[in-house]
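Undergrad: coordinates only, sequence not included:
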């Protein structure tokens, strides 16, 4: 493995691999650093991705890795311990103290899902504890579904999942009391509100069968919808000066960028969920495709300016 690259991609999910593929096809030297632990690993399949619907997440990344390598891109399994700006680009330290240099960085590290502190939620996350109807709604269609209210978007979630099943209940838990208008909407759609704090999930034969309230009541459910807080995974990149902002609707954290994915840190682009917390897999990949065309154009400008300076130096020397 070389120690110098045009671009180092930090994170090897759909966004990172799409970016690396585009860059490798543009004949850029590119290295992808990935821990091999995708956020969507618990899910049985990726959905809504045209031509890849239902493919297991690890299979999708395996396909992507092979495509990147086909064009000369490099992939190393590991995590980034540190990344710093230097005079002519960046240094990136990989676990194990290997240091590589890059002219530009593409950060596609994704998110951390901060889940409600209810026993069973983390263990069943991505299987029968869900958040996105477009990712999992078809798989739980016509089944009894519960929505765990923890914030202002919980009623909206209940009304959304009502599209896939007519058996939806809203567990009030720690969420705000629904307004009169919301209660009318829920009643009109046949979504009852269950008062009381949820104590835990009932798991039987490796599947969710119910939701237990603090008073011991068990409401039979086959799936539970929760609303995680999405937090950009950039702690290891603090030395770059990447800042996060709060997304007002969900309270999640993301790295802001311009239309092309360029951050406030010159030479650092972002793509995927680290900057677009609502993007599904296909959208994350599309965002990376856009970002890498802008990134590559930035390198073309730098290459051209350097070549012009060298030409002028030769002409001056010849004169």
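TA: Thanks, I have the structure now. It should be emphasised that the depicted structure is a prediction, and the values quoted were computed from it without experimental measurement.

Undergrad: alpha carbons only for contacts and neighbour counts from here, please
TA: Will do.

Undergrad: which residues of the stretch 51-200 of the chain fall in strands?
TA: Assigned by DSSP state E, counting those that start in this stretch, the stretch 51-200 of the chain shows strands spanning 74-77, 80-86, 89-94, 98-107, 111-114, 129-130, 145-148, 168-171, 193-194, 198-203.

Undergrad: would you list the ones you listed in CSV and tack on mean neighbour count?
TA: CSV is the format used below for the strands of the stretch 51-200 of the chain (neighbours: other CA atoms under 10 Å):
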stretch, mean neighbour count
strand 74-77, 18
strand 80-86, 18
strand 89-94, 20
strand 98-107, 22
strand 111-114, 18
strand 129-130, 23
strand 145-148, 28
strand 168-171, 26
strand 193-194, 18
strand 198-203, 20
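
Undergrad: structure B:
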């Protein structure tokens, strides 16, 4: 089993949140290692959208540039999968990878993202990220004016209908088990949205693209794009030893966090989709940067405290305070 010296921060996750957090830390002259599992959530997408000055950039290209940025300031990128993480005997963190590599760190930033659970519907999954979409802000412009179908899987689907209707005049809502009150039906009708109450049996395609939705009674409703609200689950594989608290929310399950990505576990921060399930790439990157800055500040405070000579008595504290006051008042140091 290979080991390394203790670094300031190990970042678990090489997406936008993890890389931007690592960038902030590396620019602060922190020793930082990013563990990149190599399976970003947005890999099937043709481009990242809604990101100022980088709109349309392929996800792989965006991450390649991000890795280059981190390396430019001395950060390391390690390809691997975490199998365990927890505190070591000396109160630092120990992170073990699937290839038996062991990393040790004073602080951790968890930016592992999430995984999407799709409805168990025949023919659906193979179109994920292309004809099957979930976010009108990520993919909406690209499917504008298409024949769009929204699959009803919960309350979020009602919101999706209105957002995708903004992008196309041809929207059909396949209700499934979602209950519709009279007011909602009236709103959909007023906006020209057709509601299909018959259960969906599967998705039709030509081998490459979606062509329609097959209903339980055998009818096929022609569609070229389907939208679905996925169940979004924070990726926590291999992190059980950290005992990070999670909570179930409307859209799935997230790691609980406080300001700047702090967690209930001292020394561990989180950023991006692992805690904010609906964050787009820009928001995830910003959260990573904020967490990185706070980790650096935490380390700086700890280092300053550790540098104070012991014992530090009340008398010595009073003398130091008087010295600082004198320096500020007169602009010159007082005699020692």
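TA: Happy to help now that I have it. Not measured: the values here are computed from a predicted model.

Undergrad: if we can go back for a sec, now for the strands of the stretch 51-200 of structure 1, which one comes closest to residue 17 of structure 1?
TA: strand 74-77 (9.4 Å; CA to CA).

Undergrad: tell me the average deviation of that closest one from structure 2 after fitting.
TA: Once the two are superposed, strand 74-77 of structure 1 sits an average of 0.4 Å from its aligned residues in structure 2 (mean CA distance after the TM-score superposition for structure 1).

Undergrad: circling back to that earlier point, right, so of the strands of the stretch 51-200 of structure 1, which gets closest to residue 55 of structure 1?
TA: Distance to residue 55 of structure 1, taken as CA to CA, is lowest for strand 129-130 among the strands of the stretch 51-200 of structure 1, at 17.8 Å.

Undergrad: Quick check: residue 6 of structure 1 touching residue 102?
TA: Yes. If you go by CA atoms under 8 Å, residue 6 of structure 1 and residue 102 touch, sitting 5.4 Å apart.

Undergrad: Which neighbours do those two have in common?
TA: Residues within reach of residue 6 of structure 1 and of residue 102 at once, by CA atoms under 8 Å, 6 or more residues apart in numbering: there are none.

Undergrad: Redo the strands of the stretch 51-200 of structure 1 as a markdown table? Include distance to residue 271 of structure 1.
TA: A markdown table is the format used below for the strands of the stretch 51-200 of structure 1 (distance: least, CA to CA, whole Å):
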| stretch | distance to residue 271 of structure 1 |
| --- | --- |
| strand 74-77 | 18 |
| strand 80-86 | 17 |
| strand 89-94 | 18 |
| strand 98-107 | 7 |
| strand 111-114 | 12 |
| strand 129-130 | 24 |
| strand 145-148 | 30 |
| strand 168-171 | 34 |
| strand 193-194 | 38 |
| strand 198-203 | 35 |
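
Undergrad: Ends of stretch 42-52 of structure 1, what's the gap?
TA: 17 Å (CA to CA, to the nearest Å).

Undergrad: related to what we said a few turns ago, among the strands of the stretch 51-200 of structure 1, which is nearest residue 162 of structure 1?
TA: Nearest of the strands of the stretch 51-200 of structure 1 (CA to CA): strand 168-171, 6.3 Å.

Undergrad: With structure 2 overlaid, report how far that closest one is off on average.
TA: Strand 168-171 of structure 1, aligned to structure 2 and superposed, deviates on average by 0.3 Å (mean CA distance after the TM-score superposition for structure 1).

Undergrad: what helices or strands is that strand leaning on?
TA: When contacts are defined as 3 or more CA pairs under 8 Å, 6 or more residues apart in numbering; DSSP states H and E, strand 168-171 of structure 1 packs onto strand 145-148, helix 154-161, strand 193-194.

Undergrad: any idea how far residue 53 of structure 2 is from residue 32 of structure 2?
TA: From residue 32 of structure 2 to residue 53 of structure 2 the distance is 27 Å (CA to CA).

Undergrad: Of these two, give the one with the bigger neighbour count.
TA: Set side by side, residue 32 of structure 2 and residue 53 show unequal neighbour counts under other CA atoms under 10 Å, the larger going to residue 32 at 28 against 8.

Undergrad: between the helices and strands packed on strand 168-171 of structure 1, which gets nearest to residue 315 of structure 1?
TA: Residue 315 of structure 1 sits nearest to helix 154-161 of all these, at 67.0 Å, using CA to CA.

Undergrad: so the closest one aligns onto which residues of structure 2?
TA: Aligned by TM-score structural alignment, helix 154-161 of structure 1 falls on residues 157-164 of structure 2.

Undergrad: Next, the buried residues of the matching stretch.
TA: Going by neighbour count (16 or more other CA atoms under 10 Å), the buried part of stretch 157-164 of structure 2 is 157, 158, 160, 161, 164.

Undergrad: Next, the contact list for the residue nearest to the fourth one when sequence neighbours are not counted, please.
TA: In space, and not counting its chain neighbours, residue 161 of structure 2 is closest to residue 150: 6.4 Å by CA to CA, 6 or more residues apart in numbering. Each residue near residue 150 of structure 2 by CA under 8 Å, 6+ apart is listed here: 157, 160, 161, 171, 172, 173, 174, 226, 227, 228.

Undergrad: mind listing what the counterpart of the last one in structure 1 touches?
TA: Using TM-score structural alignment as the criterion, residue 228 of structure 2 maps onto residue 226 of structure 1. Shown in contact with residue 226 of structure 1 (CA under 8 Å, 6+ apart): 115, 116, 129, 130, 131, 147, 148, 149, 150.
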